[in-house]
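Chemist: no sequence on hand, only this structure:
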């Protein structure tokens, strides 16, 4: 695993998110993905040789990939499907639902129904 290549893909994704109005800093990405504010900073230090053991491992990279809404395979290698598989997206949504307030749940419901109504049913 080449941490420099992983960081290039992280930077690419962060730039896209910024353009989309969903900007995120290294610090906020680290916090969302791992609970620590220093993960990405430590990887950058590892890449420059300033910190040889910074904890960049497959499990942590997978958490960062999920926070970036990209597949771990793509983040690690630059190959394969870039987006998260649909099954992973659905699983993430289902796992988050119990943590939402009743008002937030109603907002999610309204959004899902509104999106569904935008797509006519497929003819069989």
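Modeler: Looks like it arrived, so ask away. Bear in mind that the values here come from a model prediction, so they are computed numbers and not experimental data.
Chemist: only C-alpha atoms from now on, for both contacts and neighbour counts.
Modeler: Fine.
Chemist: where along this structure do the helices fall?
Modeler: 3-19, 26-34, 39-47, 58-68, 72-77, 86-96, 102-118 (DSSP state H).
Chemist: dump these to TSV, plus mean neighbour count.
Modeler: TSV is the format used below for those (neighbours: other CA atoms under 10 Å):
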stretch	mean neighbour count
helix 3-19	15
helix 26-34	19
helix 39-47	19
helix 58-68	19
helix 72-77	20
helix 86-96	11
helix 102-118	11
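Chemist: another structure for you, compare them:
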């Protein structure tokens, strides 16, 4: 719901960083409560997210299971539906105005060997394959 990217070149003071991030929640234009942040997040993403669904006729009881239990059922249509939905959610959350970059969360480093530049290669196909 709240993402902040900050490059650290030295030691990270986790306590100070946590205080600073919590402080952002109470500054305008950020609402103070989790419910307000969630509502704002849903408003921004719902239209794009709801454009596509994958229905493999999974058992409704399996669809209601938590992800940890679905992972124990690798041939479950409900697991495939959930993975598809999660992939779309992550792609939409990462995209914004620019395509997702292969840095940070994906590589574990903001300073990648290729400078984190936007390139069109096999990665483009892999990133958008499930975004139909």
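Modeler: Received it, and whenever you're ready, just let me know what you need. All figures in this text were calculated on a predicted structure; none of them were measured in a lab.
Chemist: can you give me the TM-score here?
Modeler: Overlay of the two chains. TM-score (TM-score structural alignment, normalised by the length of the first structure): 0.27; 68 aligned residues with a CA RMSD of 5.3 Å.
Chemist: number of nearby residues for residue 88 of the second structure?
Modeler: 21 (other CA atoms under 10 Å).
Chemist: what helix or strand does it sit in?
Modeler: Using DSSP states H and E, residue 88 of the second structure sits within helix 77-95.
Chemist: give the next helix or strand downstream of that helix.
Modeler: Later in the chain than helix 77-95 of the second structure, the nearest helix or strand by DSSP H and E is helix 122-128.
Chemist: residue 46 of the second structure and residue 81 of the second structure, how far apart?
Modeler: 18 Å (CA to CA, to the nearest Å).
Chemist: just residue 44 of the second structure next, same as before
Modeler: 23 Å.
Chemist: neighbour count winner among the two?
Modeler: residue 81 (17 against 12).
Chemist: report the separation between that one and residue 18 of the second structure.
Modeler: From residue 81 of the second structure across to residue 18 of the second structure, the span is 35 Å (CA to CA).
Chemist: same check, this time on residue 127 of the second structure
Modeler: In terms of CA to CA, residue 127 of the second structure sits 31 Å off from residue 18 of the second structure.
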